[in-house]
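Peer 1: what follows is a predicted protein model with its sequence.
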Amino acid sequence: MQRSLYANSRVLRGCQIVLSRSLRLTWQEFDPPSRTSSPLSPFVISHGMLGNKRNWTTVGRILAEKTSRKVYAVDLRNHGQSPHSDEMTFFSMAEDVVEFCRHHDIASSILIGHSMGGRVAMTVALTRPEIVDRLVIVDASPSPKLGTRWNWVMNVLRAMNQLDLSKVKNQMDADAKLRPLIEDKGLRQFVLTNLRKNARHQYEWAANVPVMLASEKQLFTFPTFTTQFTKDTLFVGALKPNTLEPELDYIMDLFPTAKVRYLNTGHFVHHEDPKGFVELIDAFVDPNRTQDVPHLY
């Protein structure tokens, strides 16, 4: 598994061609029960901001078993075990995913992306539609406006940046030091999945927090596109709160065939209701499907 190699590639932004240097992403994979080579397009999953490939372990295993498709979950750049870079845009992250597919001989895949990873997946579909079989976007939209979660995400990143990791003794100590800055226990626990020890046995963030803070404008507004993705697309939104409803016009402008379904969860849809989430995905990708994707709520 290579973590720090680069590959030159060309990214299409509307009518402009930009030379980009892609990174080799780390990943985990889940095989279908038969373990034989499947002719079906595999899933390639991109996590949200401050997440990593491990967030998709449960759903990845179930999807592989239920759909008989191979599942890859990647660490996006500046996350998890993947390389860090000073460049962090949806185009650069999308090109990393394209390079991942090329490196693994994936001619066509079903892209799943949650939150920031959803915007990465949308960028791949809009710039390289020939390598995308179908598209699944989880609680994210292509809105050019600052998202509703912008304030609290920026506050979390600032809190992480303020924490003096040289004085952290262990996970519990880090939790105590973050408590005044991040009051929500569940959110703190999620943030602390990024805490790790480096080769010098010192604590550090797996996520490249300074670059994320510096890339605020690039990460919280979606780029303008003149193209559309017209293949099968499913948007899975949360109801607590429902942030997709106000963005439906933006969705249909770029993804005119999109179906929108909701689950009665918060933002981490696949974590809070893995059974309902997999049911929607299984119905969406079933090659023998005769009925529409169900409305569970």
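Peer 2: Arrived safely. This is a predicted model, so every value here is computed, not measured.
Peer 1: hey, let's count contacts and neighbours off CA atoms from now on
Peer 2: Will do.
Peer 1: tally of neighbours for residue 50?
Peer 2: 24 (other Cα atoms under 10 Å).
Peer 1: and it, helix, strand or coil?
Peer 2: Classification of residue 50 by DSSP: H, G, I helix; E, B strand; the rest coil places it in coil.
Peer 1: so it touches residue 189, yeah?
Peer 2: No. The criterion here is Cα atoms under 8 Å, and residue 50 misses it with residue 189 at 11.6 Å.
Peer 1: identify the residues contacting residue 23.
Peer 2: 3, 4, 5, 6, 7, 77, 83, 96, 99 (Cα atoms under 8 Å, 6 or more residues apart in numbering).
Peer 1: pull out the buried residues from the strand or helix carrying residue 189.
Peer 2: If you go by DSSP states H and E, residue 189 is part of helix 185-192. Buried residues in helix 185-192, counted by 16 or more other Cα atoms under 10 Å: 188, 191, 192.
Peer 1: show me what the helix or strand hosting residue 234 is packed up against.
Peer 2: Per DSSP H and E: residue 234 is located in strand 233-238. Under the contact definition 3 or more Cα pairs under 8 Å, 6 or more residues apart in numbering; DSSP states H and E, strand 233-238 sits against strand 132-138, strand 259-263.
Peer 1: how far does the last one sit from its chain's centre?
Peer 2: Yep, that's strand 259-263 we're talking about. With Cα atoms, centre = their mean, to the nearest Å as the basis, strand 259-263 stands 18 Å off its chain's centre.
Peer 1: likewise stretch 246-255?
Peer 2: The chain centroid and the centroid of stretch 246-255 are separated by 19 Å under Cα atoms, centre = their mean.
Peer 1: equivalent analysis for stretch 243-258, please.
Peer 2: Offset of stretch 243-258 from its chain centre (Cα atoms, centre = their mean): 18 Å.
Peer 1: just the terminal-to-terminal distance for it.
Peer 2: In stretch 243-258, first residue to last residue: 16 Å (Cα to Cα, to the nearest Å).
Peer 1: please point out which parts of it sit buried.
Peer 2: For stretch 243-258, burial by neighbour count (16+ other Cα under 10 Å) applies to 243, 244, 248, 251, 252, 253, 254, 255, 256, 257, 258.
Peer 1: which one of the residues you listed is nearest residue 19?
Peer 2: residue 254 (24.0 Å; Cα to Cα).
Peer 1: adding another structure so you can compare the two:
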Amino acid sequence: MWVSRRLPCPWIKCASSVSGFRSSGLSSSYPPSLSFRGVSSSTFHDDRKVETKSNPDASSKAVHLSYKAYESRPKKDKPMTKSPLVIQHSLLGSKTNWKNIAKEINHLTRRKVVTVDARNHGESPREPSMSYNLMAKDLRLLLDHLQLDKVSFMGQTMGGRIGMILALTQPQLIDKLVCVDATPFDSEISINRWRTLRQACAHLQNLEHELRSVHGIERSSLADKAIQDILPDTRDRSFFLSNLLCDPATGQMPNANTPLWRINFSSFLGNPDMTTSFPKFKNVSFPGKVLFIAGDRSQFIKKEDEDRIRDLFPNARFAWIPNCGHWVQTDKHVQFLKTVVPFLEGK
């Protein structure tokens, strides 16, 4: 039995559960004092060659991430042999974004599914440093804690890139990899998006005093108006503002020292090169099965990227879902599951 521990954020309002699904989910953020047999909590070994000028993350320690596990009771005389699935959200997201899909995949496949908050997101620790390599370190520590020798991994954009690093540096950890609207290559669009998001963070950070002086809908309305010109797309702005914390019962913050946001603005602003921190791999490839799934209107991955991606992932498959963009898992929910689940099941 696992020990269930949650970071002290009781004012976070969780999404309602999906009817028809049983979950034995345990939400946990394990304490740094835990020690694991044969595991160094601050060591992340790269087994593959990575081309890099310097490694500023070498001395930074992995952190203990908040996660939630969904499990089904094993059938009698049929032990579970399927690899667990770990799901990592996108930039500005959290594990709650994937709650419903995690439950559905657990229900359909009966495999264990674990959703994770990245550092500086959700209920995970707030750290000054943030890079793809560090976030991969964090995931490795989580796998060690859960005693998972091999997993399937699904991640969206930022989460997909973290999964790619694990697959390319430690292929023994990854059974199958699903990359949702993600590519290993930087683009002007992704760089400009990171710059825009940081601008929104700075604007709202400067507005903190005014935001704390109001509550409930008035607070979210003030924040929304403040970044309308920076994030003109209503859906992007709504996703950003979903990180605004409030007590669902009172609409107020518990105390003045409590963070206003699930995301760590200071870390976002202090790591301007985070989005371009994906390492350059030389003479390295992952031999396992990989699914790249995206909408045909995606701005982050294009069909012309397929050949370059296969240099790193020679067994990659590509699924282009018509008439949708970045939010493929929600805009085309059924088609998304009909594509991902058979891939995970080896069909």
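Peer 2: That came through fine. Since the structure is predicted, the reported quantities are computational estimates derived from the model, not experimental observations.
Peer 1: take the buried residues of stretch 243-258 of the first structure and keep only those in helices.
Peer 2: Among those, DSSP state H puts 248, 251, 252, 253, 254 in helices.
Peer 1: what's the most distant pair in those?
Peer 2: Farthest apart among these by Cα to Cα are 248 and 254. That separation is 10.2 Å.
Peer 1: burial count for the equivalent of residue 153 of the first structure over in the second structure?
Peer 2: In the second structure, residue 153 of the first structure lines up with residue 194, judged by TM-score structural alignment. For residue 194 of the second structure, the neighbour count with other Cα under 10 Å is 19.
Peer 1: quick check, central residue of the first structure?
Peer 2: Centrality entry for the first structure: nearest residue to the mean C-alpha point is residue 117, 2.3 Å, by Cα atoms, centre = their mean.
Peer 1: ok, it - contacts?
Peer 2: By Cα under 8 Å, 6+ apart, the neighbours of residue 117 of the first structure are 46, 47, 48, 49.
Peer 1: got the residues you listed as TSV, with distance to residue 184 of the first structure and neighbour count columns?
Peer 2: Output for the contacts of residue 117 of the first structure, formatted as TSV (distance: Cα to Cα, whole Å; neighbours: other Cα atoms under 10 Å):
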residue	distance to residue 184 of the first structure	neighbour count
46	25	31
47	21	26
48	18	23
49	17	17
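Peer 1: how do the residues you listed look in the second structure, which are kept?
Peer 2: Retained in the second structure: 46, 47, 48, 49, out of the contacts of residue 117 of the first structure (criterion both residues aligned by TM-score structural alignment, their matches' Cα atoms under 8 Å).
Peer 1: ranking the contacts of residue 23 of the first structure by neighbours, who comes first?
Peer 2: residue 77 (27 neighbours).
Peer 1: what lines up with it in the second structure?
Peer 2: Using TM-score structural alignment, residue 77 of the first structure sits opposite residue 119 in the second structure.
Peer 1: let me see the contact set for the nearest residue to that match once chain neighbours are set aside.
Peer 2: Sequence neighbours aside, residue 125 is the residue nearest to residue 119 of the second structure in space, at 5.6 Å (criterion: Cα to Cα, 6 or more residues apart in numbering). Going by Cα under 8 Å, 6+ apart, residue 125 of the second structure touches 63, 64, 65, 119.
Peer 1: and the gap between the last one and residue 285 of the second structure?
Peer 2: Noted for residue 119 of the second structure: a distance of 27 Å to residue 285 of the second structure, by Cα to Cα.
Peer 1: now swap in the first one and tell me
Peer 2: Per Cα to Cα, residue 63 of the second structure is found 27 Å from residue 285 of the second structure.
Peer 1: residue 135 of the second structure pairs with which position in the first structure?
Peer 2: By TM-score structural alignment, residue 135 of the second structure lines up with residue 93.
Peer 1: meant to ask about residue 208 of the second structure, not that
Peer 2: Counting by TM-score structural alignment, residue 208 of the second structure lines up with residue 165 in the first structure.
Peer 1: next: residue 164 of the second structure.
Peer 2: Using TM-score structural alignment, residue 164 of the second structure pairs with residue 122 in the first structure.
Peer 1: can you count the residues close to its match?
Peer 2: For residue 122 of the first structure, the count of nearby residues is 29 (other Cα under 10 Å).
Peer 1: mind listing the strands for the stretch 1-150 of the second structure?
Peer 2: 26-29, 50-51, 66-70, 85-88, 113-116 (DSSP state E, counting those that start in this stretch).
Peer 1: output the ones you listed as TSV; include the columns distance to residue 188 of the second structure.
Peer 2: Putting the strands of the stretch 1-150 of the second structure into TSV (distance: least, Cα to Cα, whole Å) gives the following:
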stretch	distance to residue 188 of the second structure
strand 26-29	35
strand 50-51	22
strand 66-70	32
strand 85-88	23
strand 113-116	28
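Peer 1: looking at those, which is closest to residue 186 of the second structure?
Peer 2: For residue 186 of the second structure, the closest of these is strand 50-51, at 15.5 Å, according to Cα to Cα.
Peer 1: who are the packing partners of the closest one?
Peer 2: When contacts are defined as 3+ Cα pairs under 8 Å, 6+ apart, strand 50-51 of the second structure sits against strand 280-281.
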